[in-house]
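Participant: let's see this in three dimensions:
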Amino acid sequence: MKTKINILSPGRFHVLDLARELDKNGFDVKFYSFVPTKRAMRFGLPKHCSASIFVLMLPFLALCRIFNRSQQIKRLRINVQDYITAWIMRKSDVVIAMSGDFVYAPRRAKKKGALVIYERGSKHILEQKRVMESIPSNKGVKPIPDVNVKRELESYVIADYIAIASKHVYESFMIHNYPKEKLFVNPYGVELSDFYPDMTRQRNYDVIMIGGWSYRKGCDLIIEAINRTGYSFLHVGGLVDMEFPKMPNFTHHGIVDQKELINYYHQAKVFVLPSREEGLAMVQAQAVACNLPVVGSKDSGAEDLKRFVEQPDNIIIVEEFTAEAVVHALHEAMEQYDKLGLTIYAGTAKEQLTWSSYGKRYTDFLKKILKHENTLNRPDGRVE
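Facilitator: Down below sits the predicted model:
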């Protein structure tokens, strides 16, 4: 009999990719979210895996859209989804849930015998809180409400395991003495059919950054570094808490569909993300797949990508959050770009960057912990 796995998520995120890959690896998977089934299928999720609660959540999603700045409405939506999911989801062997969004449903499943794995996309909540409160625009406010912190910490207690994507997130949990045997580090994947090199394209920009334009992502450092170097710069994404420079060498483009991103990667030589707080930014893996040298901070997850490429010198780590450090890293990345020529620096190792490899690593982890659980549950200590 197949192992039953319920995956709980508000939206798509990386766990839709996880659901798809675990289904391929022989598990009986149900993906509970407010993503409509037809949309989930666009990203490769088989119809039989989708357990969409879109219709049930529609009134609350509408409220969130109307009152998009209201933390109370957002909290209502999260709580309602948690309770609805708890009552409609089937009994399973494993529950994988997005941290911060689900507490009641995983706890209820655990009482029925399920192993609970939380997906944590960022640092330990107390470290994330510290970083977010250091942002100048957050002075005098609480960027992470106390109720969110409490809920997150509660999920750490419920969890049998927590899946994280990078070394620096692991270290943030170690700071707070979380049991290391409960942490599973598995870097996210990338769809290589959507992101690949194109050596024929003209590079209109020296540097590109994709993602929300914010202090958190180090955009203040990008501005200063680009001003100092004179490089041409392209940003693709939304504007969050910083103005975008109105200068000739700065170009902004709004949010685009993921399938279109490759057209922007191919216009630049180097990718930059000096983020102060990430789990593992998937845009960096996309940049690697497109053969752009990557400049990433020590807290962006870039360091974890080095083991998935044959020439790791093309991934440059910014150790300090200063413009000088970013300038130095950009110069180094430009030198690497000039050396590359027609060389694909990821080489054959890039196959480890795929969602398929991500899913296989997760499958091996699940088999290991389920075997351990079966051993513990047998009186004679043997595995059936």
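
Participant: okay, CA-based contacts and neighbour counts for the rest of this
Facilitator: Fine.

Participant: now do the buried residues in stretch 347-356.
Facilitator: Across stretch 347-356, burial judged by 16 or more other CA atoms under 10 Å covers Lys350, Glu351, Gln352, Leu353, Thr354, Trp355, Ser356.

Participant: let's see this one next to it:
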Amino acid sequence: MRITVSTIARFHSFDLAAQLQARGHLAAVFTGYPRRKLLDTGVDPALIRSFPWVQTPYMALLRYGLLPSRAEREMAHLAHRTLDGHVARTLPDCDLVSVLSGAGVATGKAARRRGIAYVCDRGSAHIRTQDRLLAEEFDRVGLPWRGIDPRVIERELEEYDLADRITVPSGAVRDSFVAQGVAPGKLAVVPYGVDLGLFRRVAPRAPEFRILFVGGLSVRKGLHDLFAAVRLAGIPGARLVLAGGGLPETARLLAAAGVPFDWLGSLSWSDLVREFSAAAAFVLPSIEDGFGLVVSQAMACGCPVIVSRNVGAADLVQEGVTGFVVPIRSPEVIADRLVRLHRDTDLWAGLSAAAVGRVRHIGGWRDYGDRSCAVFRETIEAPGHRLPGPAGGAERCGAE
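Facilitator: Just a heads-up that it's a prediction; the model follows:
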């Protein structure tokens, strides 16, 4: 079988492309990234179809804070729409195209006209669920929420309807789709992998009780609940370490922290591995998080994890064995788990060893590739490439 992959940037899509290439299945991978930024992916440059004309300047302007809010939304919309149109016009001969959600309407329609199966690859909760959760949380912390661009919601819903299959990384994401009326048979859970060669313990745990957070410093990631949990835990000498980039709300969240912290910014892979190895606990209390690759990365380094139920990688966590799963918006529960880890060194050692074993059992990116190929083959072989069921209760279901 021949598979084409399309993604607005990089994400896990290039891990998928590399796995398909290793099996001789990759026809091409389209991206809004410039080719020079993709030389370390392991994908043959001849198979990379870069369309950087909107997405790359958009990312550069965003990085340097040169895009006002309204322009940011317009340029993001344009980047997805133009990449989608480019892929639709130049889609190579293949059996299936897998498109990261948000840039697949034109591609999906072009694929169906040519008898090519279309998979919508969604890494987060159903777009309506995601918008609702974030609206509730911004209101909870007293910050304004503009809402997800209605054009993005409309585009995503159309992609769900067009798709022969929707791949999602976790049970949490699958459940959000089912709650919105998507037939379970249309969904395929394919958990992301982890680089087990890179992510491993490289240093002993730090002498102080170090609490680590990795991700965007945002409301979505539950940073405010982490601050509250650290305050409630009151562990003497504890050190809170934050790694990740800032978002528009970051300054206000940090100003209200109420606890000391070290913000390291974005880290290299090697520095991130060292931080995971040194940490006593990794905490990700996200309000909505389709998977959270950093969870499996932390576990591979032997760092016990505390994650919310809305983090997709909670599927990997065996409660009280490899880490802890807590309700969203529950800083008091996070505080309790931190105190337990601080007081009980035997518990910490047991969780650390079990976390490594759990991730190695689940497997790395090769296992992700195997699961993806199985889903793709099943989709290609399905009669008419159409699996049963609506894609979210929209009136467009099944229409051409």
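
Participant: TM-score them against each other, please.
Facilitator: The TM-score (TM-score structural alignment, normalised by the length of structure 1) is 0.88; 371 aligned residues with a CA RMSD of 2.6 Å.

Participant: that older thread, make a markdown table from the buried residues of stretch 347-356 of structure 1 and add secondary structure and distance to Ala40 of structure 1 to it.
Facilitator: Output for these, formatted as a markdown table (DSSP: H, G, I helix; E, B strand; the rest coil; distance: CA to CA, whole Å):
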| residue | secondary structure | distance to Ala40 of structure 1 |
| --- | --- | --- |
| Lys350 | helix | 26 |
| Glu351 | helix | 24 |
| Gln352 | helix | 24 |
| Leu353 | helix | 22 |
| Thr354 | strand | 19 |
| Trp355 | helix | 16 |
| Ser356 | helix | 17 |
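
Participant: which non-adjacent residue is nearest Gly254 of structure 1?
Facilitator: Once flanking residues are discounted, Gly254 of structure 1 sits nearest to Gly237: 4.8 Å by CA to CA, 6 or more residues apart in numbering.

Participant: and the gap between Gly211 of structure 1 and Gly254 of structure 1?
Facilitator: Distance, Gly211 of structure 1 to Gly254 of structure 1, using CA to CA, to the nearest Å: 10 Å.

Participant: list the residues that contact both of the two?
Facilitator: Residues touching both Gly211 of structure 1 and Gly254 (CA atoms under 8 Å, 6 or more residues apart in numbering): Val236, Gly237, Gly238.

Participant: what sits against the first one?
Facilitator: Each residue near Val236 of structure 1 by CA under 8 Å, 6+ apart is listed here: Ile208, Met209, Ile210, Gly211, His252, His253, Gly254, Ile255, Val256, Tyr264.

Participant: switch the cut-off to 7 Å
Facilitator: Val236 of structure 1 makes contact with Met209, Ile210, Gly211, His252, His253, Gly254, Ile255, according to CA atoms under 7 Å, 6 or more residues apart in numbering.

Participant: quick revisit: which among the shared contacts of Gly211 and Gly254 of structure 1 gets closest to Glu332 of structure 1?
Facilitator: Val236 (22.9 Å; CA to CA).

Participant: any idea what that closest one aligns with in structure 2?
Facilitator: Matched to structure 2 by TM-score structural alignment, Val236 of structure 1 sits across from Ala243.

Participant: which one of the shared contacts of Gly211 and Gly254 of structure 1 is nearest Ile316 of structure 1?
Facilitator: The nearest member of these to Ile316 of structure 1, counting by CA to CA, is Val236 at 21.1 Å.

Participant: for structure 2, which helix is longest?
Facilitator: Taking DSSP state H as the assignment, the helix of structure 2 that covers the most residues is helix 69-90.

Participant: so where do the helices sit in the stretch 151-300 of structure 2?
Facilitator: In the stretch 151-300 of structure 2, the helices defined using DSSP state H, counting those that start in this stretch lie at 171-179, 223-233, 250-255, 269-278, 293-300.

Participant: how far out from the middle of the chain is the longest helix of structure 2?
Facilitator: When distances are taken as CA atoms, centre = their mean, to the nearest Å, helix 69-90 of structure 2 is centred 20 Å away from the chain's centroid.

Participant: likewise for stretch 121-135 of structure 2?
Facilitator: The chain centroid and the centroid of stretch 121-135 of structure 2 are separated by 12 Å, computed with CA atoms, centre = their mean.

Participant: what sits against Asn46 of structure 1?
Facilitator: Just to correct that, residue 46 of structure 1 is Pro rather than Asn. By CA under 7 Å, 6+ apart, the contact set of Pro46 of structure 1 is Arg20.

Participant: got it, and Pro34 of structure 2?
Facilitator: By CA under 7 Å, 6+ apart, the neighbours of Pro34 of structure 2 are Ser50, Pro52, Thr56.

Participant: counterpart of it over in structure 1?
Facilitator: Per TM-score structural alignment, Pro34 of structure 2 is aligned with Pro36.

Participant: and the gap between its match and Val80 of structure 1?
Facilitator: Pro36 of structure 1 is 17 Å from Val80 of structure 1, by CA to CA.

Participant: and Gly279 of structure 1, by the same measure?
Facilitator: Using CA to CA, Gly279 of structure 1 is found at 26 Å from Val80 of structure 1.

Participant: for Ser275 of structure 1, same thing?
Facilitator: 32 Å.

Participant: looking at these two, which one has more neighbours?
Facilitator: A count of neighbours by other CA atoms under 10 Å puts Ser275 above the other of Ser275 of structure 1 and Val80, at 24 against 16.

Participant: hmm, the more buried one is touching Asp299, no?
Facilitator: Yes: the pair Ser275 of structure 1 and Asp299 qualifies as a contact (CA atoms under 7 Å) at a distance of 6.4 Å.
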